[in-house]
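# Need the 3D shape of this:
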Amino acid sequence: MLILWSHFRMCFVVRQEYYFHLRSSPSTDIVAVSIIICSVCYVLQGCYLLQQLESLLEEYLSGFEWAVKDNANVPKAVSGLLSHVLGSAIYSEAMRILPRDSVKLHEDGWIYIYKLRDGSITRPYCGGLDARPIIESGLKTVTVISKPPKHLDSAVDQLVNATYMFSHERTGAVGLYGIDVVLSPYISRDRLDYRSVKQNIQRFVYNLNYPLKSGQSPFTNIVFAFSNKFYRTMPVASGDKRFRFVIDMYENYIEETRKILKAFAEVFSEGDAVGQPFTFPIPTSIVNSDFERYLREDEELWNLYWQMVAKTGQMYFLNGYRHKAEDLFSFCCRLLSDMSRVRDVLHQAKGVWDMPPSVGSINVVVINLPRLAMIARTGDDKAMWDKLDELLEISRKTLMWFRTMYMKLFAEGLYPMTREYIDSVNPFKFYYNTIGLIGLAEYASIMLGEPYLWLKASPSIIPQIVKHYNDVLNYVNSRLKEFEEYDDVLYNVEEVPGETLGVKLAWKDVAFAKELTRSEDLSIYIPVGEVEGKKVPFYTNQLSPPYTALHLRHQLEIESQCQKLFTGGVIKHVFIDRELSADTIARFVMRTLKNSDVVYISVTPTIAVCPSCGYRIVGRATRCPNCGTSIDLWSRIVGYYRPVKSWNSGRVAEFNLRKDMSKDIEDIAI
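Predicted coordinates for the structure are as follows:
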C-alpha cells in the first residue's frame, strides 16, 4: 500500500509538471495531452488503490482467518479492520526494504521474521521496564509531565500509563519488574487498609486489559520481586520530598508486599464482572527458598495464592532453586534474560546498586526446524547443517538490519519513552538479537524417523530425543557466541510461542514435503488436528508437545535436560481439564522446581465461562447448567489466556489434541 501511495504521489508530481508547461507554453496540444495523461494516471492508480482496499475490507468482513484471527488478542472491531489494512501496507513495505535474501527465505518458509504486519520495521520487539525509575522520577511524556507519585493510587496510574506509552514503542510484550516491592512503601506511608490496596490492584489489572493499544490490550508481564534478595535490599525509590533524606530499604515492607500479592491473588481468582479470566498482565513468581518462606509465614496468603493457580492458572513459575533469582529476569511470555551476562557489561562502568533499566529483544527471526529435518531425511545430514548455518547467517544479517534501523529512528527522536527511561545514547545496548526455533518436537520425530514418536509413550527413546535437541541447541549457541564477538551485541536463542507462524509454516511444509523426491511422504510427520470437519496442520512450541502420551514425569525429564540451553526463553505448559486442590498444585510446582533443572513452567487449567450468568468451572463444559447458554472455553493459546473461539484454526486443532495432565500432576504430587 505504501508503494501504491508513492506511485500516486509520483502521478501528482507529473501533473504539476504538466501544469507548469501549460503556464509557460499555452499550446492547445500540450494542454490536451497534459490533462489526458494526468487524468489517466489518477484514474488508474486510484482504481488500483481502491481495489486493494476493497479486497482487504472484504477479507476482514467475510471473516478470512488470517485477517480476523491472526492475533487472538485483537477483537473483531473497526480498530481490528484498520490494523488489518495498515498491517497489509506495512508488510508490503517491509518486503520491499528488507534484505532480499531474508525476504525470499521468509516467503518460502525457511525462516519467519517476527511482527512485520505490526510494524517491526519501525519498532523493536519487546522490552522490560524497571518500576523504580518511573516511581522515582514521575511519568514524563511528550505532552504531560507528572511529578513523582506520593500516593498508591497515583503510583498505580503512572505505572499503567507508562506501560501503555512504552507499548507504543514496541511491537510485542512490555514487562514491568518489581511492582509488588516498589508499591509496598505507599501502603505504610498512606496507612491504607487491605480494601484500599485491593481496589488499587483491581484498577491496575482492569486498566491493562482494555483494548487501548491499536484495538488491543498491550501484551504485559509483571515479575514479582519479593523473593529476589538483590531487589528487596535496594533503597526505596521515592521522588517525594518528605522522604528525600530517609534511608530506607524495601525489605522493611514485607507485610505490605504480602498485601499486594494477596490482592493480586483475589483479583485474578475473581476474574471480570462475568467471571472471565484476565488476559494480562501475565504474572511471574521467582520460586526459591525465600519464596516458600515468604508465603508459608502467612497461611492465608499461601492458600489464596495456590487456589488462584488451581482455578485460573494465573502464574508462571521461574526456577530460583537452580538459578539465582537476581540473575534471571522474565520480561515477556517466554523471554528470559540472564542478567549475569548483562551485569558483567554494566559493572564495567557502574556500581553494584545499578541494573539495566531495560532488557529486551530487538526482534526475532525464527528458523523452521522441521524443514531442516526433512532435508536430513533425504539422506544428507551435512546438507542440513550447512543449511542451518546459512539460515543463521541470514538471520543475523536481518537482525542487524533491524538494530541499525531502530538506532536511526531513535536518533530522529521517535522513541521518547525509550529515551527518557532507558538511555539517551544507546538504549538497545542490553537488547538481544534473538534467534527463534519452532517445531522442536516435530524436528525430533523426523530426525528419528518416527512419525508417531510422541504417541507411543515410550520413555526408552528419551535419551535419543534429548541428544537431537542438545545437538542443534549447542550448535546454535556456539554460532551465536561467534556472532556476539564479531558484532559486539548480545544474541540469544528462544523457543518461540509461534501462535500464528507455527501454523503458517506447517501449511507451507505440507506442500514442501510433497515436493521432495523421496518414497516416504514426509508430511505424515506434521501433526494434524480436526476443526469443523477439516484437517489442519500445526507445529508445536514446546520440547514435549501437549498431545504426547508420555507421562508428565517423563516430559519434565526432557524439559529438565534441555530448557537451560534456551538462553532467550522457554516454557513448559502443563494443561489440565479439571480443578485440582490448591495443595496438590503447590506440591507439584515446588517438587518439580526443587528436584529438576526445569527453568520455567505453568499450570494451565481449561476454564469454562458462561457469558450470560457468569457460571465458571475448570473443565471442557459446552453448555451452562444454570441458563443453558453456550459456554466459552478459555485457555492459553500460547502464553496468554483467550477464548478458544478467537483462536486461529491451527491452534484450535492443537487445543483439541491436548492431553489432560491432571492425573499425572496428582501422581507427582503424592
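# From now on I want contacts and neighbour counts done on CA atoms only, so please keep to that.
Noted.
# all strands for the stretch 1-150 of the chain, in order.
Assigned by DSSP state E, counting those that start in this stretch, the stretch 1-150 of the chain shows strands spanning 111-113, 126-130.
# I have a second one here; can you model it like the first so I can compare?
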Amino acid sequence: KGQVVGTYADFEEETRLIQRAFTETLLEGDNEGKPHLFPNTIYTLRKETMTSEYEEDIRLVHELSAKYGSSYFVNMFPKYRGKMANYMGCRTCLQDTWTGDWDQDCLRTGNLAYVTLNLPRIGYQSRDESQVFEYLDAYMDLAVETLMLRREQGLKCLNDFHILPFLKQQVAEDSYYRIQNSTLSFGFVGLNEMLSSLFGEGIENADANKFGVKCIEYINDRANQLKDETGLRWSVIQTPAESTAYRFATLDKKQFGDQAIVQGEGNANYYTNSSHVPVDTGLSLIEKIKIEEQYHSITPGGHIFHAFMGESYSDPDSLMSLTNKIARKSDIGFWAYSSALSFCLKCKTLMKGLNNVCPTCGEKEDVEWYDRITGYVQQVGRAKSASGGWNPGKRQELIDRRRFEDN
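From the prediction side, this is the model:
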C-alpha cells in the first residue's frame, strides 16, 4: 500500500516540465514529418494560468495549434463551470457538477452510452412547433429504454462476463471503475436542418435559433428530471456523428425525398453536426461563436466549437490573442483551431490546405489529406495507398468548410 507524499500542487514544476517536453515532441511531428494523430492533447485554461507566468508555455501550445491544428482547449471561465471538466478529443465530457466532488465526478468513471436523436426527421414529421415537443418526448422515451438496456448490458459485462477484470480491481471499498457515476446521454444531430424545415431558415436566423435553444433546453430538462427519478447520471451531448450525420441524411433523403433538407450533393449528403452553424456559413468567426456558445451550457455531456483556419500558416501570437478573447468573453467550453493539411507520401512533403499535387515532386495520386473529422484529426483517405478514410458525406463536408484567417 502506497503512502501519501503530497498533493498535485506539490508537483507543479514537474508537471510543467512534462507538459513542455510533450508539446515540443508533438511539434516535431512523427519520423516522416506528419502530425501525431494520437494521443489527443487537451489544455485547460483557468484564470490562474492565463497569466504572464505561464505565457511561454501557452505560446508553445499555440505554435502546435498553428502548425498542425491538433490542440484542444478547455475553458474554465464560464459561470456554468464547476472546478473541473475532463474532455476526450471527440468532445465527450465529465464535469464536477454531478456530486460536486471532482474525484467522484471525473475520475475512474466515464461516458457509458448515448443515443442520437434525428432532429431533422422530427422537423419533417411535425405540423407545427408544439408537435416538435411531442416527437421529442417520444424519441427520448425510446432513447431512455435503449440506454437502460445498454447500462444493464454494461453491468453484465463488468460483473458477470468478466470481460475487463482490471476494471473490477478493488480500490478501498469500491471497484476501480465506478459505473454508478458514469453518464447516460441524449445526443442529437441536424438542429440546423430541423429549423430550416420548420422556419424556412436555419440556425443562423435569430428567431429559428431561439427555438433551437428552447428544444435543447427541453432535452436537458428531461435529463435533469431523469436524474431525480432514477438517481443515475443523465446528460446531453452534441453527438460527434462521424458516420451518423451521413447515415441519417441518406436515410431521410430516401424516405422523404425533396422534403428532406440536406447538405452536400448527389450521394454525398450530410446533416450539420449537432447544434453547429453550417460549415459553409458566411458568418464571421465572432458571429459563429455568438450562436454556438448558447448551446455549450446546455450540453454538459460534451460539445465542441470548430475554428476552421485558413490555408496560410497561422500566427501563434494571433491565435493566443483569439484564445484569450474566447476564454474570457464567451461561453464556449471546448474548442480547437482546425487546419487542413496535405502530405505527400512519396517525398514526405507536408503542406497546408487541401492539395491535389505535391509542389515538391509533382505526385498526384499519393497525396493524403488530414483534417479534424468532427473530433480527432484523421487522414481523409484521398491517397491511392490509403487503408481507410472518411465516408462520402464527411468528405463533402470537408470540401464545403469555410476557412477563417487569423489576421
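# Could you save the strands of the stretch 1-150 of structure 1 as JSON lines and add columns showing distance to D354 of structure 1?
Converted to JSON lines, the strands of the stretch 1-150 of structure 1 look like this (distance: least, C-alpha to C-alpha, whole Å):
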{"stretch": "strand 111-113", "distance to D354 of structure 1": "33"}
{"stretch": "strand 126-130", "distance to D354 of structure 1": "11"}
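# can I get these in TSV with mean neighbour count and distance to L633 of structure 1?
Below are those laid out as TSV (neighbours: other C-alpha atoms under 10 Å; distance: least, C-alpha to C-alpha, whole Å):
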stretch	mean neighbour count	distance to L633 of structure 1
strand 111-113	25	30
strand 126-130	26	29
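# right, and these - which one's nearest Q563 of structure 1?
Q563 of structure 1 lies closest, by C-alpha to C-alpha, to one member of the strands of the stretch 1-150 of structure 1: strand 126-130, at 21.0 Å.
# Where does the closest one end up in structure 2?
On structure 2, no counterpart of strand 126-130 of structure 1 exists by TM-score structural alignment.
# tell me which strands and helices that strand is in contact with?
Helices and strands touching strand 126-130 of structure 1, by 3 or more C-alpha pairs under 8 Å, 6 or more residues apart in numbering; DSSP states H and E, are strand 174-177, strand 360-368.
# So for A669 of structure 1, which of those strands sits nearest?
Comparing those by C-alpha to C-alpha, strand 174-177 comes nearest, at 30.5 Å.
# which residues in structure 2 does that closest one align to?
Under TM-score structural alignment, there is no match for strand 174-177 of structure 1 anywhere in structure 2.
# Run the chain-centre distance for that strand.
Distance, stretch centre to chain centre, for strand 174-177 of structure 1: 12 Å (C-alpha atoms, centre = their mean, to the nearest Å).
# if we can go back for a sec, out of the strands of the stretch 1-150 of structure 1, nearest to G619 of structure 1?
strand 126-130 (33.0 Å).
# Tell me which stretches of the stretch 351-500 of structure 1 form strands.
Under DSSP E, counting those that start in this stretch, the stretch 351-500 of structure 1 gives strands at 360-368, 431-438, 490-495.
# Including distance to T398 of structure 1, could the helices and strands packed on strand 126-130 of structure 1 go into CSV?
Putting those into CSV (distance: least, C-alpha to C-alpha, whole Å) gives the following:
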stretch, distance to T398 of structure 1
strand 174-177, 23
strand 360-368, 8
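# related to what we said a few turns ago, among the strands of the stretch 351-500 of structure 1, which comes closest to I571 of structure 1?
Taking those one by one with C-alpha to C-alpha, strand 490-495 is closest: 7.8 Å.
# Out of the strands of the stretch 1-150 of structure 1, the one nearest V536 of structure 1 is which?
Using C-alpha to C-alpha, the nearest of the strands of the stretch 1-150 of structure 1 to V536 of structure 1 is strand 111-113, at 19.6 Å.
# which bit of structure 2 covers that closest one?
Going by TM-score structural alignment: strand 111-113 of structure 1 matches no residues.
# max-length helix in structure 2?
If you go by DSSP state H, structure 2 has its longest helix at helix 129-159.
# quick one: that one to structure 1 mean distance?
Taken over the aligned residues, the distance from helix 129-159 of structure 2 to structure 1 averages 1.5 Å (mean C-alpha distance after the TM-score superposition for structure 1).
# how far does that helix sit from the chain's center?
What separates the centre of helix 129-159 of structure 2 from the centre of its chain is 22 Å, taken as C-alpha atoms, centre = their mean.
# got the angle between it and strand 111-118?
Orientation of helix 129-159 of structure 2 against strand 111-118 (axes from the mean of the first three to the mean of the last three C-alpha atoms, to 10 degrees) gives an angle of 150 degrees.
# same for helix 129-159 of structure 2, what does it pack against?
Looks like helix 129-159 of structure 2 contacts strand 111-118, helix 119-125, strand 183-189 (3+ C-alpha pairs under 8 Å, 6+ apart).
# hmm, try it at 7 Å
If you count contacts as 3 or more C-alpha pairs under 7 Å, 6 or more residues apart in numbering; DSSP states H and E, helix 129-159 of structure 2 packs onto strand 111-118, helix 119-125.
# matching residues in structure 1 for the shortest one?
Aligning helix 119-125 of structure 2 against structure 1 (TM-score structural alignment) gives residues 369-375.
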